[in-house]
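*Asks:* return a 3D structure for these sequence lines:
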Amino acid sequence: MKNIAIWGASSGLGAAMSDYYFEQGFNVIAIARNPAKNPKLADNQITTITCDATDKAQVQHAVSLIPDNTINLSTMGSFNSDKPVDYIGHRYLVDALEQSTSKRLLLITSLGCGDSWQYLSERAKIGFGGAVREKTLAEAWLQSSSLEFSILRPGGLKNGAVTHSAEVSQHREVHGVVTRGEVARISHELLLDSASIGQIFQVVDPSLSY
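*Replies:* This is a model prediction of the structure:
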């Protein structure tokens, strides 16, 4: 059974990832500031680690607790938070993983990060541009690391299960939405494909409307 540590597992996309990988038979380690926010973790007897990723020591301790050669997947984010985790949390995580045996990290950010910033509308830049810029810094820190990384930028997230209709692309302008369940499925495909290492992808589901 493969081990996967999911960072940000207590809500939103992280909770959907925990559900998906548990159903796929992985040994899920759910890491979050407050794992109790997601009661399904306890229901499924998933191992949890409490960690405030804005605290370097807590991140180092959490990484020390995961099994050797664990796959790591991060959905951490903190839109409008007084303590945004998007950049600093991932900086601490990347640094800690580099000192561990767990070198594989899939980082989930969002459309608009990095070179896709140019495609964001002015309204979007005003509304959540700060969070996107934080995530862009996280991407850059990861790209300059020694980890075996992949980056996935989903469009707008909607509640929902796997749809099998999302489109994954690179290096072009895309807009749209995608269900959290479908992002989980795509993340699994990327983790299974060694060619995804060192690559950045984006995903939207053209069958869905805003």
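*Asks:* going by C-alpha atoms from here, please, whenever you check contacts or count neighbours.
*Replies:* Noted.
*Asks:* give me the helices and strands touching the lengthiest helix in the chain, please.
*Replies:* Longest helix of the chain, by residue count under DSSP state H: helix 122-143. Counting contacts by 3 or more C-alpha pairs under 8 Å, 6 or more residues apart in numbering; DSSP states H and E, helix 122-143 is packed against helix 88-98, strand 148-154.
*Asks:* redo that, cut-off 7 Å
*Replies:* helix 88-98 (3 or more C-alpha pairs under 7 Å, 6 or more residues apart in numbering; DSSP states H and E).
*Asks:* the protein: strands as residue ranges?
*Replies:* 3-7, 27-32, 47-50, 71-74, 104-108, 148-154, 156-158, 167-169, 177-179, 199-204 (DSSP state E).
*Asks:* tell me the angle the last one makes with strand 104-108.
*Replies:* Regarding strand 199-204 and strand 104-108, their directions subtend 40 degrees when assessed with axes from the mean of the first three to the mean of the last three C-alpha atoms, to 10 degrees.
*Asks:* and the closest residue to Leu190 other than its chain neighbours, how close does it get to His61?
*Replies:* Ranked by C-alpha to C-alpha, 6 or more residues apart in numbering and with sequence neighbours excluded, the top spatial neighbour of Leu190 is Ser196, at 5.8 Å. Ser196 sits 28 Å away from His61, going by C-alpha to C-alpha, to the nearest Å.
*Asks:* for Gly77, same thing?
*Replies:* Separation of Gly77 from His61 (C-alpha to C-alpha): 20 Å.
*Asks:* quick one: which of these two has more around it?
*Replies:* More crowded of Gly77 and His61, by other C-alpha atoms under 10 Å: Gly77, with 24 against 14.
*Asks:* residues touching that one, list them.
*Replies:* 85-86 (C-alpha atoms under 7 Å, 6 or more residues apart in numbering).
*Asks:* what about Asp19, neighbour count?
*Replies:* Asp19 has 19 nearby residues by other C-alpha under 10 Å.
*Asks:* what does Pro67 give?
*Replies:* By other C-alpha under 10 Å, neighbour count at Pro67 equals 15.
*Asks:* please give the structure of this sequence too, so both can be compared:
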Amino acid sequence: MLKKLLLALVAIPVLVILAIMIAFLQGNGQGVAHFPLNPRPAAVTAEDDAGVLIFGASRNTGFDVAEILAARGTKVTAFVRAQSNTGDLEKLGVPLAYGDALDMPSVERAFAEKQYSAVVTTIGCIGCNPKPDYLGNKNIFDAAKAAGVRRVILITTIGAGDSYDAAPLPARQFLKEMLPLKTQAEDHLKSLGLDYTIIRPGGLKTAAPTGRAFLSEDRETSGLITRADLAGLIVAALDDPNTIGKTLAAIDEDFRFPFDLF
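*Replies:* Purely as a prediction, here's the structure:
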């Protein structure tokens, strides 16, 4: 009897969490308005820019963005920490700027070394203390403005800012320390008068791209997206001036259930 009671006590919270996640993710992307992207042709973009500085490019989505841009001929520089594994970036031939986003002088130095037309930042860290989600991004935005770089793409998450209620409860609990910092970063960027685009992805999945991910201005949508598809949307948003001043969710209608994350 005691064993059954213990099993029930364990099972009930798990079932509740799954039910909540299914409630948020069931029908993901169904009926959600897509933001109409109209990027400039890649060849033109590659010819007329002064280069893109990427923060968070040593792995995951930031690396995928660097790979896409480098493959089409856009000049890219990756801002990385000294201890980062940069082997894959070096294989792409991407120049490196060493520093730490939490160290303002190193960020300012990166902007002083080259001319850039845009900045992309994907930085964030759950286990870091202090976390770079606000302070690191604030340094990036302030240094970009001081250097005259107007175009900034910031990647945060669904659950930041006015999308808080859209994130599943377990996600809000897991990211409870990061969401206020990401919200602060968004607010600071908006206050600077720069040509910003904020992209809030749903849960991130490492898998082959589906090609069905999209951006949306809907503040109530949630879901999942592959890192590869997210990178493609970031580049498209970078190329599309219609995304300036927009805060956009990024999800994939192919992923509808919590187990799609795995």
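*Asks:* coming back round to it: let's have the strands of structure 1 in TSV, adding mean neighbour count and distance to Lys125 of structure 1.
*Replies:* Rendered in TSV, the data for these read as follows (neighbours: other C-alpha atoms under 10 Å; distance: least, C-alpha to C-alpha, whole Å):
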stretch	mean neighbour count	distance to Lys125 of structure 1
strand 3-7	25	26
strand 27-32	24	28
strand 47-50	18	32
strand 71-74	23	23
strand 104-108	24	19
strand 148-154	24	16
strand 156-158	17	14
strand 167-169	15	22
strand 177-179	24	17
strand 199-204	21	18
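*Asks:* want to try a markdown table for those strands, with distance to Tyr119 of structure 1 as columns?
*Replies:* Below are those laid out as a markdown table (distance: least, C-alpha to C-alpha, whole Å):
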| stretch | distance to Tyr119 of structure 1 |
| --- | --- |
| strand 3-7 | 28 |
| strand 27-32 | 31 |
| strand 47-50 | 36 |
| strand 71-74 | 24 |
| strand 104-108 | 18 |
| strand 148-154 | 13 |
| strand 156-158 | 14 |
| strand 167-169 | 15 |
| strand 177-179 | 15 |
| strand 199-204 | 13 |
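*Asks:* quick one, which of those is nearest to Leu120 of structure 1?
*Replies:* Minimum separation from Leu120 of structure 1 across these (C-alpha to C-alpha) falls at strand 156-158, 12.0 Å.
*Asks:* ok, residues contacting that closest one?
*Replies:* Residues contacting strand 156-158 of structure 1 (C-alpha under 7 Å, 6+ apart): 176-180.
*Asks:* ok, back up a step: which one in structure 2 is aligned with the residue nearest to Leu190 of structure 1?
*Replies:* Counting by TM-score structural alignment, Ser196 of structure 1 lines up with Thr243 in structure 2.
*Asks:* cool, and Glu139 of structure 1?
*Replies:* Per TM-score structural alignment, Glu139 of structure 1 is aligned with Glu186.
*Asks:* kindly report the same for Leu97 of structure 1.
*Replies:* Looks like Leu97 of structure 1 aligns to Ala144 there (TM-score structural alignment).
*Asks:* what do you get for Ala124 of structure 1?
*Replies:* Match for Ala124 of structure 1 (TM-score structural alignment): Ala171.
*Asks:* mind checking how far the longest helix of structure 1 is from the chain centre?
*Replies:* 14 Å (C-alpha atoms, centre = their mean, to the nearest Å).
*Asks:* buried stuff in it?
*Replies:* By neighbour count on 16 or more other C-alpha atoms under 10 Å, the buried set for helix 122-143 of structure 1 is 125, 129, 131-139, 141-143.
*Asks:* please apply the same query to stretch 146-162 of structure 2.
*Replies:* For stretch 146-162 of structure 2, using 16+ other C-alpha under 10 Å, the buried residues are 149-161.
*Asks:* how about those residues, which pair is most distant?
*Replies:* Val149 and Gly159 (27.8 Å).
*Asks:* hmm, Ile225 and Asp252 of structure 2 touching each other?
*Replies:* Yes - counting by C-alpha atoms under 7 Å, Asp252 of structure 2 does reach Ile225; the two are 5.1 Å apart.
*Asks:* any residues in contact with both of those two?
*Replies:* Between them, Asp252 of structure 2 and Ile225 share the contacting residues Ala213, judged by C-alpha under 7 Å, 6+ apart.
*Asks:* quick one: the spatially closest residue to Ser207 of structure 1 that is not a sequence neighbour and Ala140 of structure 1, what's the gap?
*Replies:* For Ser207 of structure 1, ignoring the flanking residues on the chain, the nearest one in space by C-alpha to C-alpha, 6+ apart is Ser165 at 6.8 Å. Note on Ser165 of structure 1: its distance to Ala140 of structure 1, by C-alpha to C-alpha, is 29 Å.
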